[in-house]
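Chemist: Provided below for reference: sequence and predicted model.
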Amino acid sequence: MTDSLFPLARLDGIVGLAAHLPIADAAAADAARARQNSLTKPPGSLGRLEELAIFMAAWRGTDRPAIKTAQALVFAGNHGVCDQGVNPFPQAVTAQMVANFEAGGAAINQLCRANGAELSVIALDLDTPTQDFTKGAAMSEEDCLAAMNRGAAAVNPLADIVLLGEMGIGNSTIAAALAAANIGGDVADWVGPGTGSDAEGIALKTRVIEAGLSLHAGQSAMQSLATLGGREQAAICGAVLAARAAGIPVMLDGYICTAAVTPLFATDAALLDHCLVAHASAEPGHALLLEAMGKDPVLRFDMRLGEGSGAALALGVLRSALECHNGMATFAEAGVAGG
């Protein structure tokens, strides 16, 4: 089924999809765990680095995984809900930041270079924002599927890991709306300052999201991606599914990127088994979201920039985990007693 998965033809086709996608290789994970326990260190002494190495082994299907190709994808989109005044900056900033990415001037460019990732920036119809979700669906199902398929097509099937990030003025409002729709709870718990909203701006975001949720109540998780989401969120979901179909692990960035995949999580949590979360964002809703999804972030650095910056930084930790896993000597190789 994975060969015929793309292009995606129906949002409701995601239901039940996990049963037809690759799963973690238990034998490779067990072999990697046995290797960890034979290395010249007390078992468990490298903590999360050991867990990350075993995770990579399971999803790459080998006890000695390596990262030869790390692909970083940043999707950019604009949002009709910005007509409600939910962001202190104009949507023109999205295209300006995309130009900055392409010129090499953003944080993500530096972090990708430092940690060995190949960066691609995909601008998604920036001149045509989605619709205002307080007045109707942000996207039609057709438009949502088109964005998902663009995200899927961007994934390099030869990559060893895919890092996902986003850029879009107003997308912290989209993130909070998707989290509230698919995880539940009070809208106010999901809303944060984003790019700099003050208390009045946060209150406005909350009211706008409540109006959108009321208008689109009773919809399925995947329908919420179309009615409340944006093109970059849909593209992230498509990229996650394409990576899974190819057996490639994924590193999600922060709050907005994690919230983007809540429609997949609410449809079937197993769809995200191959996903790591790079860092715990300083956006207040992210901690709640990580708890609800059962995801332990790789880093806790108080970052909230977006654009894949946390994912690129966490890649350095992941590379370090594999260097230790593959390069350390075993007790037998080192002639050290106690192994």
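Modeler: It's in.
Chemist: C-alpha from now on. contacts and neighbour counts both.
Modeler: Fine.
Chemist: Could you check how many residues crowd around the nearest residue to residue 193 once chain neighbours are set aside?
Modeler: Closest residue in space to residue 193, ignoring its immediate chain neighbours: residue 202 at 6.3 Å, by Cα to Cα, 6 or more residues apart in numbering. Neighbour count of residue 202, defined by other Cα atoms under 10 Å: 20.
Chemist: cool, residue 198 as well?
Modeler: The burial count for residue 198: 13, using other Cα under 10 Å.
Chemist: From residue 175, how far off is it?
Modeler: Distance, residue 198 to residue 175, using Cα to Cα, to the nearest Å: 18 Å.
Chemist: try residue 73
Modeler: Distance of residue 73 to residue 175, computed by Cα to Cα: 18 Å.
Chemist: more neighbours, these two?
Modeler: For residue 73 versus residue 175, the count of surrounding residues by other Cα under 10 Å is larger for residue 175: 29 against 26.
Chemist: Now do the helices in the stretch 51-200 of the chain.
Modeler: Using DSSP state H, counting those that start in this stretch, the helices found in the stretch 51-200 of the chain span residues 92-103, 107-115, 141-154, 171-183, 187-190, 199-215.
Chemist: Any idea which of the ones you listed gets closest to residue 263?
Modeler: helix 171-183 (6.3 Å; Cα to Cα).
Chemist: got the contact list for the residue nearest the centre of the chain?
Modeler: In the chain, the residue lying closest to the centroid (Cα atoms, centre = their mean) is residue 252, at 2.7 Å. Listed by Cα atoms under 8 Å, 6 or more residues apart in numbering, the contact partners of residue 252 are 163-165, 258, 275-278, 308, 311.
Chemist: farthest pair in those?
Modeler: 275 and 308 (14.2 Å).
Chemist: who's more crowded, those two?
Modeler: residue 308 (30 against 23).
Chemist: and the host helix or strand of residue 238, what other elements does it pack with?
Modeler: For residue 238, the host element (DSSP states H and E) is helix 231-245. Under the contact definition 3 or more Cα pairs under 8 Å, 6 or more residues apart in numbering; DSSP states H and E, helix 231-245 sits against strand 70-76, helix 141-154, strand 161-167, helix 221-228, helix 255-260.
Chemist: With distance to residue 109 added, can I get the ones you listed in a markdown table?
Modeler: A markdown table is the format used below for the helices and strands packed on helix 231-245 (distance: least, Cα to Cα, whole Å):
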| stretch | distance to residue 109 |
| --- | --- |
| strand 70-76 | 10 |
| helix 141-154 | 18 |
| strand 161-167 | 12 |
| helix 221-228 | 29 |
| helix 255-260 | 18 |
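Chemist: Residue 189 is nearest to which of those?
Modeler: It is, among the helices and strands packed on helix 231-245 and with distance given as Cα to Cα, helix 255-260, at 13.0 Å.
Chemist: Centre of the chain to the helix holding residue 238, how far?
Modeler: Relative to the chain's own centre, helix 231-245 is displaced by 9 Å; criterion: Cα atoms, centre = their mean, to the nearest Å.
Chemist: Against that first model, consider the following:
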Amino acid sequence: MQAPFSTLAAFRDFLTDAPKPDSAAIAGAEERNGQLTKPPGALGRLEDLAIWYAGWRGTPQPDIKAPQVVVFAGNHGVCAKAVSAFPPEVTVQMVANFDHGGAAINQLSKAFGARMDVHALSLDVPTADFTEQPAMTEDEFIAALQTGWNAVDPAADLLVTGEMGIGNTTSAAAVAACVLGGDAASWTGRGTGVDDAGLARKTDVVAQGLALHATDDPLEALRCLGGRELAAMAGAIAAARHHSIPVILDGFICCAAAAVLAKLADAALDHCVAGHLSAEGAHRKLLEALGKEPLLDLGLRLGEGSGAVLAIGVLKGAVACHSGMATFAEAGVSDG
């Protein structure tokens, strides 16, 4: 399905009038949960997850059969400021690795039965250095949002968005700071593992970007300070909402892109859960701002969607128990 917007105004309108969960499915799932052969609340958060998932899929007894993982790749002009421990060429090399099935995200997607797609966004034309000018023109920004939207398979029943882009923790920190408030130091982390001098340089670059592109408009923040892969993730998360597809959010970069949507519309991320807490320092702060409690905390900082794909297992477990367990009546067990 092609993106139903060609302007930023149309994209904004969609977010303010997005589909909502099915209240009848939620009620049915809650009723079923109360009849399953277990003490009330014994499965903890798994019970809430299953009911949440049922609401978005429109059935009180859902199943997860077609998860989709989409990895977006982009290059960043701000890398000229030496903000990363790796050169921009690594982005292209890693996309080739994805295509050949050699990355961690390939193994995890396969392990959890997810289809994996990779979209490289104009890797030969990096975004502009945001310390000097907006990272993207409006046309470039809209094209990236549309790429994200179009990447989502309407037949999928769960979505994970991942990313690859040397320098993108710098862009994500700048976007988060601009959208959520706070200074550069409170949002900037070590990313791929820069040393103290690199962290100081990276923090200064984020501060320069914030000073040049001060704005109260979340979309302008993403256009001026973000990257094509961040914009594509935002477009994909919005498309999932359009198709009532639940989303598992990945780490700091994914959540920075999602924060843009959250600031545009209060309930824009109701179809999303946080897959994990990453080792990037400001990720916890970002999740708190989004009101999302992570499902896993494994010290990951790889990106690619890796932590969110691991959380597919948690959600599959929740839904399997909810939909597959017998009720007290079916099992012939007394419920007291």
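Modeler: Happy to help now that I have it. Quantities reported herein were computed from a predicted structural model and do not represent experimental measurements.
Chemist: Let me see the TM-score of these two.
Modeler: A TM-score of 0.97 describes the superposed chains when it is computed by TM-score structural alignment, normalised by the length of structure 2; 336 aligned residues with a Cα RMSD of 1.3 Å.
Chemist: How much space separates the alignment partner in structure 2 of the residue nearest to the centre of structure 1 from residue 292 of structure 2?
Modeler: Under the alignment (TM-score structural alignment), residue 252 of structure 1 maps onto residue 249 of structure 2. Distance, residue 249 of structure 2 to residue 292 of structure 2, by Cα to Cα: 10 Å.
Chemist: residue ranges for the strands of the stretch 1-150 of structure 1, please.
Modeler: 70-76, 118-123 (DSSP state E, counting those that start in this stretch).
Chemist: which one of those strands has the most crowded surroundings?
Modeler: Each of these was scored by mean neighbour count; the highest is strand 70-76, a mean of 26, by mean count of other Cα atoms under 10 Å.
Chemist: which bit of structure 2 covers it?
Modeler: Residues 67-73 of structure 2 are matched to strand 70-76 of structure 1 when aligned by TM-score structural alignment.
Chemist: and if you look at stretch 180-193 of structure 1?
Modeler: Per TM-score structural alignment, the counterpart of stretch 180-193 of structure 1 in structure 2 is residues 177-190.
Chemist: Next, the buried residues of the matching stretch.
Modeler: Within stretch 177-190 of structure 2, the residues that count as buried by 16 or more other Cα atoms under 10 Å are 177-180, 183-185, 187-190.
Chemist: pull the longest helix from structure 2.
Modeler: Looking across structure 2 with DSSP state H, the single longest helix is helix 306-324.
Chemist: That one: how far from the chain's middle?
Modeler: The answer for helix 306-324 of structure 2 is 17 Å, by Cα atoms, centre = their mean.
Chemist: which residues of structure 1 does it align to?
Modeler: Mapping helix 306-324 of structure 2 onto structure 1 (TM-score structural alignment) gives residues 309-327.
Chemist: average gap between the matching stretch and structure 2?
Modeler: Taken against structure 2, stretch 309-327 of structure 1 registers an average deviation of 0.9 Å after superposition, with mean Cα distance after the TM-score superposition for structure 1.
Chemist: which residues touch that stretch?
Modeler: Here stretch 309-327 of structure 1 makes contact (Cα under 8 Å, 6+ apart) with 35-36, 49-50, 52-53, 64-67, 72, 107-108, 111-112, 115, 117, 163-165, 251-254, 277-279, 298-299, 303.
Chemist: can you pull the contacts of residue 258 of structure 2?
Modeler: 233-234, 237, 269 are the contacts of residue 258 of structure 2 under Cα under 8 Å, 6+ apart.
Chemist: can you check residue 176 of structure 2 too?
Modeler: Contacts of residue 176 of structure 2 (Cα under 8 Å, 6+ apart): 187, 256, 259, 286.
Chemist: Tabulate these in TSV, adding columns for distance to residue 211 of structure 2.
Modeler: Putting the contacts of residue 176 of structure 2 into TSV (distance: Cα to Cα, whole Å) gives the following:
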residue	distance to residue 211 of structure 2
187	15
256	19
259	20
286	21
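Chemist: what sits up against stretch 196-209 of structure 1?
Modeler: 84, 86-88, 134, 173, 176-177, 187-188, 191-193.
Chemist: start and end residues in structure 1 for stretch 119-134 of structure 2, please.
Modeler: Using TM-score structural alignment, the residues of structure 1 aligned to stretch 119-134 of structure 2 are 122-137.
Chemist: er, stretch 86-96 of structure 2 I mean
Modeler: Matched against structure 1 by TM-score structural alignment, stretch 86-96 of structure 2 falls on residues 89-99.
Chemist: if we can go back for a sec, let me know the closest of the buried residues of stretch 177-190 of structure 2 to residue 39 of structure 2.
Modeler: If you rank the buried residues of stretch 177-190 of structure 2 by distance to residue 39 of structure 2 using Cα to Cα, residue 180 comes first, at 40.7 Å.
Chemist: ok, now which ones touch that closest one?
Modeler: Contacts for residue 180 of structure 2 were tallied using Cα under 8 Å, 6+ apart; they are 259, 289.
Chemist: Likewise for residue 35 of structure 1?
Modeler: By Cα under 8 Å, 6+ apart, the residues touching residue 35 of structure 1 are 63, 325, 330.
Chemist: about what we covered before: moving along the chain from the helix holding residue 238 of structure 1, name the first helix or strand you hit.
Modeler: The C-terminal neighbour of helix 231-245 of structure 1 among helices and strands, as given by DSSP H and E, is strand 250-252.
Chemist: how far apart are that next one and its match in structure 2?
Modeler: Looks like 1.2 Å for strand 250-252 of structure 1 (mean Cα distance after the TM-score superposition for structure 1).
Chemist: so what's residue 329 of structure 1 up against?
Modeler: Counting by Cα under 8 Å, 6+ apart, residue 329 of structure 1 touches 39-40.
Chemist: From residue 55 of structure 1, how far off is it?
Modeler: 20 Å.
Chemist: repeat for residue 149 of structure 1
Modeler: Between residue 149 of structure 1 and residue 55 of structure 1 the computed distance is 27 Å (Cα to Cα).
Chemist: now do residue 272 of structure 1
Modeler: Using Cα to Cα, residue 272 of structure 1 is found at 13 Å from residue 55 of structure 1.
Chemist: Please apply the same query to residue 14 of structure 1.
Modeler: Distance from residue 14 of structure 1 to residue 55 of structure 1, counting by Cα to Cα: 24 Å.
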